[in-house]
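Student: Below is the sequence, then the predicted model.
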Amino acid sequence: MSKVDLKNFKFDGLQQEAITDLNALSEEDKDQLLMAGVVSDLSTRSASYLQMDQSAVHCQSKDDGVEIMDIKEALKKYDGLKEYYWTLVDKDKDEFTRSAHDNLHGGYFIRVKAGAKIKDPIQSCLMLKSENVGQNVHNLVIIEEGAEAHIITGCSVAHGTKSGAHLGISEFFVKKNASLTFTMVHNWSESVAVRPRSAGVVEEGGKFLSNYVLLKPVKDLQMYPSIELNGPDSVARFNSVVVATEGSHLDMGNRVIMNAPETRCEIIARTIASGGTIINRGHIAAHHTPSKGHLECQGLILGSGRIWAIPELDGSLEGVELSHEASVGKIAQDEIEYLMARGMDEDEATSTIVRGFLNTDIMGLPERLQKEIDKQIDELQSSNAM
């Protein structure tokens, strides 16, 4: 992992004005947001949050079951959020957590009230608008007992922005019999450094389902979210679809720690290196029985690039059930020949295989977001002359 020098970025003085209506954004910025799964038409969203550079510029909830605000306001309202804020991530973990702690710019606070079943997704976006901006955010998500919600969070640069640093702390709390689907789409650019630090806890009967999509270039990304299943019958699932283009260096993965009986988890990653480097990590630890976990890391190399798959299973009791599959390689020639024998040319055959490999249908994404992801896959295939 290359060194990120925070002194190269501006962590002060880049404030942005409030935006009442997201439709007032430029067409270019709206397009950038859409490529990160964030829509300007809020008729299909229950709540929305947008941060640009070092300012929360938009925050609105249309559902009584959803409380959403800038983290700074939440800290004032709830007396520092002592039960939650900085309880899962160590503020002294590294220079990036220290930067976020010492110079907080913003971030979203999302609370879904007990028993609320939120029909439309909640959306949030963290955008780098200025050149060479440094952005420190802290996100806090609380899904109260029996509640259900889907959060779509997009991280993006503005149109024309090339360089920046995003340091994002996220802490998730899924209460008893609650359910959170958390979908993250990254839409960065070639000279952006990204350092998320994320952790969560799931209580009895709770579910945490994570989808992650990265198809656009990013210079340097390092993330390893960790979820603890602390109550019986709790579940965690991670699905990732990732592409490392030329010049991208990605060190990423997921960790699940099963601290209670009757827990289940699954980590599935699909990665493509098309000129870039991917270190794909996965770690499942089981400390109670019965518990069951499966880890799957599948990698394709298109042209040049490099993929390390590093699966780890940690069982501490007789009777835990943990399994993993890992593979790295190229598209099999016999698969291409099979499709060519049915009338496709070589480019079409390769394109079909890649599209199947990067299938995001399993994520249950909203139709509009799914179409945008399909569009990104088409652009990827075009850029690689498939």
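Tutor: That came through fine. Numbers count the residues shown, from 1 in each chain.
Student: hey, let's count contacts and neighbours off CA atoms from now on
Tutor: Will do.
Student: what about the nearest residue to residue 358 once chain neighbours are set aside, neighbour count?
Tutor: With Cα to Cα, 6 or more residues apart in numbering as the criterion, residue 358 has its nearest non-adjacent residue at 6.1 Å, and that residue is residue 241. Residues lying near residue 241 (other Cα atoms under 10 Å) number 19.
Student: Tell me the secondary structure of residue 241, please.
Tutor: Following DSSP: H, G, I helix; E, B strand; the rest coil, residue 241 is assigned to strand.
Student: tell me the contacts of it?
Tutor: Residue 241 is in contact with 212-215, 269-271, 358-360, counting by Cα atoms under 8 Å, 6 or more residues apart in numbering.
Student: Would you show me how to pick out the buried ones of those residues in PyMOL?
Tutor: In PyMOL, a selection of the buried entries from the contacts of residue 241 looks like this (16 or more other Cα atoms under 10 Å):
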select buried, resi 212+213+214+215+269+270+271+358+360
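Student: Which single one of the contacts of residue 241 is nearest to residue 156?
Tutor: Closest approach to residue 156 among the contacts of residue 241 (Cα to Cα): residue 214, at 10.9 Å.
Student: wait, what's in contact with that closest one?
Tutor: Contacts of residue 214 by Cα under 8 Å, 6+ apart are 185-187, 241-243.
Student: Present those as JSON lines; the columns should include distance to residue 198.
Tutor: JSON lines is the format used below for those (distance: Cα to Cα, whole Å):
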{"residue": "185", "distance to residue 198": "15"}
{"residue": "186", "distance to residue 198": "15"}
{"residue": "187", "distance to residue 198": "18"}
{"residue": "241", "distance to residue 198": "18"}
{"residue": "242", "distance to residue 198": "18"}
{"residue": "243", "distance to residue 198": "21"}
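Student: Use this one as the comparison:
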Amino acid sequence: MAALDAVQKRLFQEVADLHNIPEGAYNLRANGESVGRNTTANIDITSKTDVSGIDIRIKDGTKNESVHIPVVLSQSGLKENVYNDFYIGENCDVLIVAGCGIDNCGSQDSEHDGIHRFYIGKNSRIKYVEKHYGSGDGTGKRILNPVTEVYMEEGSTMEMEMVQIKGVDSTDRTTIAELKGDAKLIVRERLMTHGKQYAGSIYKVSLLGNGSSADVVSRSVARDDSYQKLDLCIIGDAACSGHTECDSIIMDNGRILAVPSLEANNIDAALVHEAAIGKIAGEQLIKLMTLGLTEAEAEEQIINGFLK
């Protein structure tokens, strides 16, 4: 494995909780180059030959294993597109940890656009964790535009944890999923913007098979002069069930646009959406301030609890 500097090590800790080399399969990437890779008997990682990126192939029946594929950028002005494809066999149970951290101390924009495609076999269960983080005191922006595509076979389950709570100046996040019969998708998104940051988050989930289901929940906080757009769409083409929820806190001069949509193309499609945008309740602040916290400290406690 290539030597990492202190900034790169910190970024890996922030986006993937990596303090040491992870167990199992991994592909670590820094400033556009692979800095470490490991495969196992059941999980193979190979580089693409036509574009930048990797193929991850997981054998049938693989259980209790993990794949770590985080990316970090510490070079100002670096921009990259990476394509990662996951081919997951049947009857698997695997943890996949991705994410990107950018530290920009220069004057040029740094950008990482990652396209992840998941092909999940029958009756497999995948937990996917994707964290985004930005830092650095430069004037150049930290830009992340992730695209996630999920194609789920019968009886499979995908649980997605999507987190971005600090330092990213601009992001357009797009998630597309197609579910066959009895497949189940669970999404928990946590998002915070501040300063003049922008975050767009799009979900388009197609429930194609009988018994398929999706539960997509987004919690967000917009502070200062930041702007968020949340676009959640579930399409029911079969006897299925879908639920989306947007729950947002708006502060200072922040702005939030929530665009929920449901499309039922089958008489037995049961689809529900919930949305709420509001400020922190005054009684919550007062209660915490009576315990000795300042108003700012009380706000932080409420926000941390909300995004947990």
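Tutor: Alright, I've got the coordinates. The structure displayed is predicted, hence computed values, not measured ones.
Student: gap between the residue nearest to residue 358 of the first structure and residue 356 of the first structure?
Tutor: Distance, residue 241 of the first structure to residue 356 of the first structure, using Cα to Cα, to the nearest Å: 11 Å.
Student: picking up where we left off before, okay, the contacts of residue 241 of the first structure in CSV with distance to residue 102 of the first structure and secondary structure next?
Tutor: Output for the contacts of residue 241 of the first structure, formatted as CSV (distance: Cα to Cα, whole Å; DSSP: H, G, I helix; E, B strand; the rest coil):
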residue, distance to residue 102 of the first structure, secondary structure
212, 28, strand
213, 30, strand
214, 29, strand
215, 32, coil
269, 34, strand
270, 36, strand
271, 35, strand
358, 39, coil
359, 40, coil
360, 38, coil
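Student: Any chance of JSON lines for the contacts of residue 241 of the first structure, columns distance to residue 98 of the first structure?
Tutor: Shown next, in JSON lines, are the contacts of residue 241 of the first structure (distance: Cα to Cα, whole Å):
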{"residue": "212", "distance to residue 98 of the first structure": "25"}
{"residue": "213", "distance to residue 98 of the first structure": "27"}
{"residue": "214", "distance to residue 98 of the first structure": "26"}
{"residue": "215", "distance to residue 98 of the first structure": "29"}
{"residue": "269", "distance to residue 98 of the first structure": "29"}
{"residue": "270", "distance to residue 98 of the first structure": "32"}
{"residue": "271", "distance to residue 98 of the first structure": "31"}
{"residue": "358", "distance to residue 98 of the first structure": "35"}
{"residue": "359", "distance to residue 98 of the first structure": "37"}
{"residue": "360", "distance to residue 98 of the first structure": "35"}
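Student: What is the nearest of the contacts of residue 241 of the first structure to residue 330 of the first structure?
Tutor: Of all the contacts of residue 241 of the first structure, residue 271 has the smallest distance to residue 330 of the first structure: 11.5 Å, by Cα to Cα.
Student: Verify the stated contact: that closest one with residue 298.
Tutor: Yes: taking contacts as Cα atoms under 8 Å, residue 271 of the first structure lies within contact range of residue 298: 6.3 Å.
Student: can you pull the contacts of the spatially most central residue of the second structure?
Tutor: Nearest residue to the geometric centre of the second structure (Cα atoms, centre = their mean): residue 162, 2.7 Å. Contacts for residue 162 of the second structure (Cα under 8 Å, 6+ apart) come out as 129-131, 187-190.
Student: rewinding a little: what is in contact with residue 271 and residue 298 of the first structure at once?
Tutor: Common neighbours of residue 271 of the first structure and residue 298 (criterion: Cα under 8 Å, 6+ apart): none identified.
Student: Under the alignment, what does the residue nearest to residue 358 of the first structure map to in the second structure?
Tutor: Matched by TM-score structural alignment, residue 241 of the first structure corresponds to residue 190 in the second structure.
Student: cool, residue 56 of the first structure as well?
Tutor: Match for residue 56 of the first structure (TM-score structural alignment): residue 34.
Student: Helix or strand for its match, just tell me which one.
Tutor: Here residue 34 of the second structure, judged by DSSP states H and E, is contained in strand 33-38.
Student: mean shift between that strand and the first structure?
Tutor: On superposition with the first structure, the mean distance recorded for strand 33-38 of the second structure (mean Cα distance after the TM-score superposition for the first structure) is 2.0 Å.
Student: buried stuff in the helix or strand following that strand?
Tutor: Remark: after strand 33-38 of the second structure, the chain's next helix or strand is strand 43-47, criterion DSSP H and E. By neighbour count on 16+ other Cα under 10 Å, the buried set for strand 43-47 of the second structure is 43-45.
Student: any chance of the residues you listed in TSV, plus distance to residue 205 of the second structure?
Tutor: Listed next are the buried residues of strand 43-47 of the second structure as TSV, based on distance: Cα to Cα, whole Å:
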residue	distance to residue 205 of the second structure
43	28
44	29
45	28
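Student: Looking at the second structure, name the residue matched to residue 254 of the first structure.
Tutor: Using TM-score structural alignment, the partner of residue 254 of the first structure in the second structure is residue 203.
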